[in-house]
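> following is a predicted model, sequence given first.
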Amino acid sequence: MLFSSGDFSFLLTLSSLVSVFSFLMVALKIEAGRSCKGVSLRMMECYLAIFFFRLCAIVPFEGYLPFDKSGDWFYQTCEALGFCLAGTMVYFCRMRYAATYDPDTDNFQHHWLALGAAGLALIFHPNLNNFLPSDTSWAFAVYLESVAVLCQLFMFMKEGQAAPHTSHFLAAQALSKIMSFIFWASSFNELSTNPNHTIKAFVGNWVVCTQLVQLCVMGDFIYHYIRCIRQGIPVSQLLCSDNV
């Protein structure tokens, strides 16, 4: 309400704000408990790359910014804070509280996710900035973000339990992506800048579909998360056989 001019595009900024608060929650939990237990370093490394490449697209250019006044500086600030928080948690896991981090349960090959996202970004990318590296960076961030949570979900499966703070983090990320999905689904035609091109005519559809992929990937987790909340079951028991 403070930084928006009432335009629908503020939904994109609100999505970023929810995401940033979820990162802040996990960072504070790690610092308070002096433990990285239950946090996927590989997911945080993915998000570090996501925020970095998205900033490369929205700081020097305006093509992917919200249309309202939150796009003047507030949206970029939220993304920059997300980048700093993701970097802080990578530092916590790799250095400050490295003794509490268990790499044996966090072994999802996230570099394949990054390579796949990079390949897709080179082929399917919008052209709102009219600058190939920037447009590709934005698409890469979107595609990698759609699958980054797999690292945390696989870690949950390995451990056989879900850490409460990372469960709440994933729930907040799902809410954030629902908002982002609604925004881009309503304006995806702007992403398809060349309707006569065999590939570029469907870039907008592809971007929206990849965001929908993340919601589908998280669908089962969110169903059981909501079920635990409604029934008063601790979310740490979310993966127990009685609840799944």
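Everything's here; your move.

> contacts, neighbours, all on C-alpha from now
Noted.

> helices of the chain, start to end?
10-33, 41-58, 74-91, 110-123, 132-145, 150-159, 164-186, 203-217, 219-231 (DSSP state H).

> now do the second one and helix 74-91, the angle between them.
Relative orientation of helix 41-58 and helix 74-91, computed by axes from the mean of the first three to the mean of the last three Cα atoms, to 10 degrees: 150 degrees.

> list of residues touching helix 41-58?
Helix 41-58 is contacted by residues 64-65, 76, 79-80, 82-83, 86-87, 89-90, 93-94, 106-108, 110, 114, 129, 134-135, 137-138, 140-142, 144-145, 148-152 when judged by Cα atoms under 8 Å, 6 or more residues apart in numbering.

> same deal with the last one?
By Cα under 8 Å, 6+ apart, the residues outside helix 219-231 that reach it are 167, 171, 174, 234-235, 238, 243-244.

> got a winner among those residues for most neighbours?
Greatest neighbour count in these, by other Cα atoms under 10 Å, goes to Leu238: 26 neighbours.

> ok so, going back, any idea which of the helices of the chain gets closest to Ser192?
When the helices of the chain are compared by Cα to Cα, helix 203-217 sits nearest Ser192, at 5.0 Å.

> show me what the closest one is packed against.
When contacts are defined as 3 or more Cα pairs under 8 Å, 6 or more residues apart in numbering; DSSP states H and E, helix 203-217 packs onto helix 132-145, helix 164-186.

> deepest of those helices, which one?
Stretch with highest mean neighbour count among these: helix 132-145 (a mean of 24; mean count of other Cα atoms under 10 Å).

> second structure follows, compare the two:
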Amino acid sequence: MKGAKTPIHSVAIWVRRQPPKVKAFLAVVSGIAALVFLRLVVHDHDNLFVAAEAVHALGIAVLIFKLTKEKTCAGLSLKSQELTAIFLAVRLYCSFVMEFDIHTLLDSATLVTTLWVIYMIRFTLKSSYMDDKDNFKSYYVLLPCAVLSLLIHPTTQHHIVNRILWAFCVYLEAVSVLPQLRVMQNTKIVEPFTAHYVFALGVARFLSCAHWILQVLDTHGRLLTTLGYGLWPSMVLLSEIVQTFILADFCYYYVKSLVGGQLVLRLPSGVV
């Protein structure tokens, strides 16, 4: 059993010893390899977006299990949950008025469960909430997202207010996890259920990003023109890429911890 783990541990040790530039290069190569794999395996790339929302819902289910069974919200960021609820509510509104489909139903279910998590943290399990660790200022992301959505938004035929709101939820989704990462940065130790939840967010972000990239490749760039003109199509792709890379470092240490058989994830200084 020990011998079977040796190759994996050897690779992990080798990667850990590499300089930051080499690690970044390996991460990009791994991402490209994963995209190629998904393109070969998944025929309808729209399913990737549905899968992303399903994985997000699974992450929420992990949180609900933690809150109901362990009776504690320690390590969770209330601010991240509130930002998530905001962008889901805005996206749900836009989905109702602009296009009603399966994503509308998935967003509805995710919003309801997110609101329940917020209720549990604020009231039922308030005594275990780490208010001093959850010190990221929400307006640091809300204000820039609002200003950016006023400047760069879709150029479709929909009402201007709806287009601005659509842009706002895209930008806010990309950075909504930052308060949760700050909590983990402050504590340095991440218990299993919180780690599972954040890893699920990372997987969901990657699947969503892969959906957009593969759709652009499949349509030979025509998808970008359907989103409008100007900077908006590029900002959509950039937002997807940003939210993927925000969680990439954490996901690396999560997988490393999982392979090493560690139940509690310990983050080194500088991560997230």
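Everything's here; your move. Source: prediction; values computed, not measured.

> related to what we said a few turns ago, please tabulate the helices and strands packed on helix 203-217 of the first structure in JSON lines, including the columns distance to Tyr47 of the first structure.
Formatted as JSON lines, these follow (distance: least, Cα to Cα, whole Å):
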{"stretch": "helix 132-145", "distance to Tyr47 of the first structure": "7"}
{"stretch": "helix 164-186", "distance to Tyr47 of the first structure": "11"}
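
> can you pull the contacts of the spatially most central residue of the first structure?
Geometric centre of the first structure, nearest residue: Glu145, 4.5 Å, by Cα atoms, centre = their mean. Residues near Glu145 of the first structure by Cα under 8 Å, 6+ apart: 46-47, 50, 214.

> among the residues you listed, who's most crowded?
Ile50 (26 neighbours).

> how far away is it from Ser137 of the first structure?
Ile50 of the first structure sits 9 Å away from Ser137 of the first structure, going by Cα to Cα, to the nearest Å.

> hmm, back to that, out of the helices of the first structure, nearest to Ala98 of the first structure?
Among the helices of the first structure, the nearest to Ala98 of the first structure by Cα to Cα is helix 74-91 (8.6 Å).

> which other residues reach that closest one?
With Cα under 8 Å, 6+ apart as the criterion, helix 74-91 of the first structure contacts 3, 13, 16-17, 19-20, 23-24, 27, 41, 44-45, 47-48, 51-52, 54-55, 58-59, 65-66.

> now swap in stretch 232-241 of the first structure and tell me
With Cα under 8 Å, 6+ apart, stretch 232-241 of the first structure has contacts from 156-157, 160-164, 167, 224-225, 228-229, 243-244.

> these into a markdown table, with extra columns for distance to Glu190 of the first structure?
As requested, the contacts of stretch 232-241 of the first structure are exported to a markdown table (distance: Cα to Cα, whole Å):
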| residue | distance to Glu190 of the first structure |
| --- | --- |
| Phe156 | 38 |
| Met157 | 39 |
| Gly160 | 43 |
| Gln161 | 42 |
| Ala162 | 39 |
| Ala163 | 40 |
| Pro164 | 39 |
| Ser167 | 34 |
| His224 | 36 |
| Tyr225 | 35 |
| Cys228 | 40 |
| Ile229 | 39 |
| Asn243 | 43 |
| Val244 | 41 |
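
> now the buried members of those.
156, 161-164, 167, 224-225, 228 (16 or more other Cα atoms under 10 Å).

> just the closest of the residues you listed to Arg34 of the first structure, please.
Ala163 (14.6 Å).

> show the contacting residues for the aligned partner of that closest one in the second structure.
Using TM-score structural alignment, the equivalent of Ala163 of the first structure in the second structure is Glu191. Listed by Cα under 8 Å, 6+ apart, the contact set of Glu191 of the second structure reads 75, 263-265.

> and the gap between Ser234 of the second structure and Val175 of the second structure?
Using Cα to Cα, we find Ser234 of the second structure at a distance of 17 Å from Val175 of the second structure.
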